[in-house]
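[1] missing the sequence, but the structure's below:
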């Protein structure tokens, strides 16, 4: 997109906190960056580091902010808008996939009224819908996100695997309905709220809950910078909620804080959503693009050997987390 339009692009290679935690903001000021596009994970990391880093720099050239890669929680959205955008820059929360070849659902900056945490509505020409398990469209509620009309940049097949292409994307609801693989909720205004991958839904005692919704509730707690939630096998409830939580600088992890977070989640969502286990984490396993690898967290929490870690930005995070899980297990046994 930017190249086809002849736009100058500035790309940062390396960690966002080297040589210091204001690396991105220094680049924005130096080159007069006007559009910033990043992942919610990076925004939450910046929140954890503190406002003093962006406040060192003149970010007044910015006119548009974008977010991509995973659902953004409202707390991170509000911080991004206020601290980085100075309250003046529209935020485009964009939903798309490698397979779609371009953005599918996103607000039009300055035109679409936004709701923090919602990707809002499909772009012109894109027909998205939320379906139940029987393929019936849900006008208001939660279900499977699908695309119902073809578009120019769509994936044509998988290399040498035509049958798997059809099986993965078109088998569930028929060959004219593209199954995205994400769960989504549609609200009373027709806005789409992406809830994460279909397999990132936890079933606690027969109640299905989105990990993204629980994570958003945890991160809205004042001392929390970041969280990743998984469903862990549980003899009593089938699955239990386990939360890996990173605190803001200065906050101290203890039993009182753990109880407060649980009650906060119960108040925001309901008692069934309260984490059964909270693991304090200095960092989370993330790819180089900033996505949290929840499958690796499931491996650690359930005592399995971790899968492929070659795509992680900091593979050493896994050893640290495994040690914290073992420590927590010893505490639970006492």
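    Structure received. Predicted model, so just to flag it, every value in this text is computed and none were measured.
[2] from here on, contacts and neighbour counts on C-alpha atoms
    Noted.
[3] the helices in the stretch 201-334 of the chain, which residues?
    Remark: helices assigned in the stretch 201-334 of the chain by DSSP state H, counting those that start in this stretch are 211-219, 255-268, 294-301, 317-333.
[4] Could you list the buried residues of stretch 233-243?
    For stretch 233-243, a neighbour-count test (16 or more other C-alpha atoms under 10 Å) marks 233, 239, 240, 241, 242, 243 as buried.
[5] I'd like to know which of these is nearest to residue 16.
    residue 243 (24.7 Å; C-alpha to C-alpha).
[6] Was I right to think the closest one contacts residue 224?
    No: contact criterion C-alpha atoms under 8 Å: residue 243 and residue 224 do not qualify, at 11.7 Å.
[7] that older thread, which of the buried residues of stretch 233-243 fall in strands?
    233, 239, 240, 241, 242, 243 (DSSP state E).
[8] distance of the first one from residue 23?
    Computed with C-alpha to C-alpha, to the nearest Å, the distance linking residue 233 and residue 23 is 41 Å.
[9] Then residue 189?
    Counting by C-alpha to C-alpha - residue 189 and residue 23 are separated by 39 Å.
[10] With neighbour numbers in mind, choose between those two.
    Taking other C-alpha atoms under 10 Å, residue 189 and residue 23 do not tie; residue 23 has more neighbours (17 against 10).
[11] Look up how far residue 303 lies from the more buried one.
    According to C-alpha to C-alpha, residue 23 and residue 303 sit 37 Å apart.
[12] ok, now residue 118?
    Applying C-alpha to C-alpha, the value for residue 118 to residue 303 is 35 Å.
[13] show me the contacts for the residue nearest to residue 208 when sequence neighbours are not counted.
    Nearest non-adjacent residue to residue 208, counting by C-alpha to C-alpha, 6 or more residues apart in numbering: residue 202, 5.6 Å away. Going by C-alpha atoms under 8 Å, 6 or more residues apart in numbering, residue 202 touches 208, 209, 210, 211, 230, 231, 239, 240, 241.
[14] Kindly confirm whether my reading is correct that the last one touches residue 228.
    No: with contact defined as C-alpha under 8 Å, residue 241 does not reach residue 228; the gap is 10.4 Å.
[15] rewinding a little: is it possible to get TSV of the helices of the stretch 201-334 of the chain that adds mean neighbour count and distance to residue 128?
    Below are the helices of the stretch 201-334 of the chain laid out as TSV (neighbours: other C-alpha atoms under 10 Å; distance: least, C-alpha to C-alpha, whole Å):
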stretch	mean neighbour count	distance to residue 128
helix 211-219	24	20
helix 255-268	16	28
helix 294-301	20	26
helix 317-333	14	37
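[16] then this one, side by side with the first:
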């Protein structure tokens, strides 16, 4: 995963804790029923979402699942809906970027297929905007399926914050509340809890208790591990997630995105410095500066300013 200093870092996990929490969260967040459900996580298997929710979690829960690494538009834009219809997929877990892409292609494409097998929809990788959330539920979920909007990171290893289907109500675009056994806070720079209902992005998301699948370090760089995740709230012993957050008047949590120099592009965290380094590595580039820009499809797009 990318960090604020540009070079991608290798996150260390332990097999026992990682397996325990991916199994637990796959079972309860997706309300998985072995033998009855057909589960499909559309992530790249080499991304942490694929590790956690294509390999470890589903296999430990004896899931019948679809594993597909092709593009969603080959041979045409009907591909995903054909797969759901053919195999009777009941649980579908994908990224907001793909939902917004489907929106662009038009609802006529999914409406041409029988998606009645779907009973649960999931979102992962970035905050899902309310418009995409509503389209996802109304068009793909026939306005009846629950949506689990999941927040977690490569570092956390497993889902940490999400509504539970049949237990917690959901709001379009809100991560809602930490799962049972997980403890989170939204605090200011000094570690004081934010005021409920504040509309400004003045809070930081922290995890104030340990969890089974938590990261154990950064490969070969213990100092960076301490500085990135623990230094900001060292006195309290809290894990700093690097995301801005707020609590609404009901106390439900909204994740507002990155607060560092890391862009979230289609759910993938990419450092601005990492892209700048790649650009200036070209013989024809003298200087480069990279920023993230709002993009209606990918959440954030990469904008590069280059001097030749």
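    Looks like it arrived, so ask away. Computed from a predicted model, the values in this text were never measured in an experiment.
[17] Can you pull the TM-score for these?
    Put the two chains on top of each other and the TM-score (TM-score structural alignment, normalised by the length of structure 2) is 0.67; 222 aligned residues with a C-alpha RMSD of 2.4 Å.
[18] So for residue 118 and residue 303 of structure 1, which sits in the more crowded spot?
    Using other C-alpha under 10 Å, the more surrounded residue of residue 118 of structure 1 and residue 303 is residue 118, with 27 against 12.
[19] which residue lines up with the more buried one in structure 2?
    In structure 2, the residue matched to residue 118 of structure 1 (TM-score structural alignment) is residue 174.
[20] again with residue 182 of structure 1
    Under the alignment (TM-score structural alignment), residue 182 of structure 1 pairs with residue 243 in structure 2.
[21] if I pick its match, what's in contact with it?
    With the criterion set at C-alpha under 8 Å, 6+ apart, residue 243 of structure 2 makes contact with 204, 205, 255, 256, 257, 258, 259.
[22] Map the fourth one onto structure 1.
    Under the alignment (TM-score structural alignment), residue 256 of structure 2 pairs with residue 195 of structure 1.
[23] Quick one: residues contacting that match.
    71, 182, 183, 184, 185, 210, 211, 212, 213 are the contacts of residue 195 of structure 1 under C-alpha under 8 Å, 6+ apart.
[24] if you set the cut-off to 6 Å instead, what comes out?
    183, 184, 212 (C-alpha atoms under 6 Å, 6 or more residues apart in numbering).
[25] of all those, which comes closest to residue 86 of structure 1?
    The nearest one, if we look at those relative to residue 86 of structure 1 and count by C-alpha to C-alpha, is residue 212, at 26.6 Å.
[26] Next up, the contacts around the closest one.
    Contacts were defined as C-alpha under 6 Å, 6+ apart; by that measure residue 212 of structure 1 touches residue 195.
[27] Same question for residue 227 of structure 1.
    215, 244, 245.
[28] want to try a markdown table for these, with distance to residue 30 of structure 1 as columns?
    Below are the contacts of residue 227 of structure 1 laid out as a markdown table (distance: C-alpha to C-alpha, whole Å):
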| residue | distance to residue 30 of structure 1 |
| --- | --- |
| 215 | 35 |
| 244 | 36 |
| 245 | 34 |
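[29] For residue 85 of structure 2, see how far away residue 298 of structure 2 is.
    Between residue 298 of structure 2 and residue 85 of structure 2 the distance, using C-alpha to C-alpha, works out to 26 Å.
[30] can you tell me what part of structure 1 the helix ranked longest in structure 2 aligns to?
    Assignment by DSSP state H gives helix 15-29 as the longest helix of structure 2. Across structure 1, nothing matches helix 15-29 of structure 2 (TM-score structural alignment).
[31] contacts for that helix?
    52, 57, 158, 164, 212, 213.
[32] And the following helix or strand past it, what does it pack against?
    Of the helices and strands lying after helix 15-29 of structure 2 in sequence (DSSP states H and E), the nearest is strand 38-41. Where contact means 3 or more C-alpha pairs under 6 Å, 6 or more residues apart in numbering; DSSP states H and E, strand 38-41 of structure 2 is packed against strand 64-66, strand 91-94.
[33] any idea how far the residue positioned nearest the centre of structure 2 lies from residue 69 of structure 2?
    Most central in structure 2 under C-alpha atoms, centre = their mean is residue 125, positioned 2.2 Å from the mean C-alpha point. According to C-alpha to C-alpha, residue 125 of structure 2 and residue 69 of structure 2 sit 17 Å apart.
[34] how about the helices of the stretch 201-334 of structure 1 in TSV, adding distance to residue 60 of structure 1?
    Formatted as TSV, the helices of the stretch 201-334 of structure 1 follow (distance: least, C-alpha to C-alpha, whole Å):
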stretch	distance to residue 60 of structure 1
helix 211-219	28
helix 255-268	35
helix 294-301	36
helix 317-333	35
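[35] To residue 178 of structure 1, which of those lies closest?
    Judged by C-alpha to C-alpha, the one of the helices of the stretch 201-334 of structure 1 that comes nearest to residue 178 of structure 1 is helix 211-219, at 22.5 Å.
[36] can you give me the angle that closest one makes with helix 255-268?
    Using axes from the mean of the first three to the mean of the last three C-alpha atoms, to 10 degrees, one finds that helix 211-219 of structure 1 and helix 255-268 are set 130 degrees apart in direction.
[37] picking that back up, go ahead and build a PyMOL selection from the buried members of the contacts of residue 243 of structure 2.
    Buried subset of these, written as a PyMOL selection, criterion 16+ other C-alpha under 10 Å:
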select buried, resi 204+205+255+256+257+258
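[38] re earlier: what helix or strand is the match of residue 182 of structure 1 on?
    With DSSP H and E as criterion, residue 243 of structure 2 is part of strand 239-247.
[39] and the aligned partner of residue 54 of structure 1 in structure 2, what is it in contact with?
    In structure 2, the residue matched to residue 54 of structure 1 (TM-score structural alignment) is residue 110. Residue 110 of structure 2 sits next to residue 81 when contact means C-alpha under 6 Å, 6+ apart.
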